[in-house]
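1. Could you work out the structure for the sequence below:
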Amino acid sequence: MRFDYRSAAGPRDPGSRPARRVQPHHLVVRAGRWYLIGWDPERQDWRIHRADRMALRVPNGPRFIPRQVPGGDVAAFLSARFKGSDSANIWPCRGEVVLDLPAAQVAPFAGDGIVEELGPARTRLLTGSWSWVALAAMLARFDTEIEVIGPDALRDAFAALSRRAARAARPES
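-> Modelled structure (predicted):
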């Protein structure tokens, strides 16, 4: 498949770059967006492209023998790539907290986290993110008391986020 690809920065002159070429494997939806997963023969690697940024070229490309996506599960492969891994479908930074909220209020916003009801107004949440500070910020959006079970890196991230918030709250001099 040959196509032009518009970056997040915006449109480019279609003739300014050579067409991208991939051997398409699957079209997958994630968080309301369609993604093409395909093998890039020039880079000898799997690539993921947002379908809404693609403009097909004619002719669209030669025939090919389909490959198996690593691990065999397309959804797990896409999820792992979004988490920064080629194979492991886990976040690089994972933490565990207890929130003073009912599980029913946590679950819709937990993403791929694990939600465990501890009582009528307490919930354990095991979740992850790209960085410790990003994880702390994501957890702070619950707007409730948060008890960090672990690891210490998550506690440190909350402290760093707290210092940033304190600086941001200072009036201008």
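
2. When you work out contacts or count neighbours from here on, use the C-alpha atoms and nothing else.
-> Noted.

3. how about the helices of this protein, start to end?
-> Applying DSSP state H to the chain gives helices spanning 74-82, 103-106, 132-140, 152-169.

4. Could you list every helix and strand in contact with the first one?
-> Just to be clear, that refers to helix 74-82. On a contact count with 3 or more Cα pairs under 8 Å, 6 or more residues apart in numbering; DSSP states H and E, helix 74-82 meets strand 23-30.

5. separation between the residue nearest to the spatial centre of the chain and residue 30?
-> The centre of the chain sits closest to residue 82, judged by Cα atoms, centre = their mean, with a distance of 3.9 Å. Going from residue 82 to residue 30 by Cα to Cα, to the nearest Å gives 10 Å.

6. cool, residue 43 as well?
-> Using Cα to Cα, residue 43 is found at 24 Å from residue 30.

7. Tell me which of the helices of the chain sits nearest to residue 125.
-> Ranking those by proximity to residue 125 (Cα to Cα) places helix 103-106 first, at 8.3 Å.

8. Next, the structure of the following sequence, for comparison with the previous one:
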Amino acid sequence: MVGSSSRMLSLLSLLQTRRDWPGQTLAERLAVSPRTVRRDIGRLRELGYRISATKGPDGGYRLAAGSELPPLLFDDDQAVAIAVALRNASASGVDIEEAAARALETVRQVMPSRLRHRIDDVRFTGSEPAARVDPGVLRTVSAAVRRRHVLRFGYGEADGPARRAEPHAVVARGGRWYLIAWDLDRDDWRVFRLDRVTPRLPQGGPFTPRPLPAPDARTFLAARSKGSAAEDRWPCTGEIVISLPASEVAPWIEDGEVEELTERTCRLTVGSWSWTALLALVTRFDAPFTVVGPSPLAAAARTLADRLRAAATGPPPDADPQS
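-> Take a look at the predicted model:
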């Protein structure tokens, strides 16, 4: 059976994750009786946590908003989560490594020795972002998105001409941060890299949001990265059978699909900007392959084969072009 101290810590953790918890649901999550939940709620109140209760058959508990809570308590999993999140701050792409290190040390100081050791044991090397964003820029742009105010900013060169846009969303993808916005000067949707944005003052006034030409901001960004207007798909997608085990091909296909046919062959369903680019993706494996379809991919393969034959039968590299 879980000890009362550990159970109360789990109970407090649950109360902090959502607004209302039915008593019966809390009892089921903690694998105890509703009476035990009531007793643990009383103990938390004695420690200074303001927890309100609602009566009736569906009665439950709520941790009061704005409570002045005692020193923070964390369970083992929460301690590890905090350490991983703060130590991996550099991978976020926002220039907050120093602040994250100070935050981790501050939190560490208020934890019991057992959890401090858990945090100290978490050591790893994170991935480096493709570009770093100033946290002040992230705050300013995010505030403009939230308040629906026109954003004025320099793009690329800090002293360049100001751009004006209606900010829709900020999205992190592939180690970079992007602003999706309606460009008022170009009268179209645009994607801006946040590490190249320099906000200008004064900012613009409020605007009425336009409907995004995609289900959501992430889909819109993924679609634009593939050359599509609104759908997260490549302009050219084809099927190829290649003479390699699926395990050797799968790590290099990214968002494509790999189907094992035999121990030494697999089928690829992959996309790219063009049919020739798709073939280039496959030829890098340096293995025999067969084009399954569609017909434009087969036609591109024939064209590429002619080009390669012509290149192979051309003059040797040291030949005199004038002779």
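
9. related to what we said a few turns ago, to which residue of the second structure is the residue nearest to the centre of the first structure aligned?
-> If you follow residue 82 of the first structure across to the second structure using TM-score structural alignment, you land on residue 225.

10. Could you check the helices of the first structure and tell me which one is nearest residue 66 of the first structure?
-> helix 74-82 (13.5 Å).

11. And the contacts of that closest one?
-> Applying Cα atoms under 8 Å, 6 or more residues apart in numbering, the external contacts of helix 74-82 of the first structure come out as 26, 28, 37, 48, 69, 70, 71, 86, 87, 88, 89, 90.

12. what about the last one, how many neighbours?
-> In other words, residue 90 of the first structure. When neighbours are defined as other Cα atoms under 10 Å, residue 90 of the first structure has 19 of them.

13. Quick check, it in contact with residue 83.
-> Yes: in this structure, residue 90 of the first structure is within contact of residue 83 by Cα atoms under 8 Å, at 6.6 Å.

14. quick one, helices of the stretch 1-150 of the second structure?
-> Using DSSP state H, counting those that start in this stretch, the helices of the stretch 1-150 of the second structure run over 4-15, 23-30, 34-46, 76-87, 97-109, 113-121, 135-147.

15. Export those to JSON lines and append columns for distance to residue 313 of the second structure and mean neighbour count.
-> As requested, the helices of the stretch 1-150 of the second structure are exported to JSON lines (distance: least, Cα to Cα, whole Å; neighbours: other Cα atoms under 10 Å):
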{"stretch": "helix 4-15", "distance to residue 313 of the second structure": "71", "mean neighbour count": "16"}
{"stretch": "helix 23-30", "distance to residue 313 of the second structure": "73", "mean neighbour count": "16"}
{"stretch": "helix 34-46", "distance to residue 313 of the second structure": "82", "mean neighbour count": "15"}
{"stretch": "helix 76-87", "distance to residue 313 of the second structure": "56", "mean neighbour count": "17"}
{"stretch": "helix 97-109", "distance to residue 313 of the second structure": "56", "mean neighbour count": "14"}
{"stretch": "helix 113-121", "distance to residue 313 of the second structure": "61", "mean neighbour count": "15"}
{"stretch": "helix 135-147", "distance to residue 313 of the second structure": "55", "mean neighbour count": "16"}
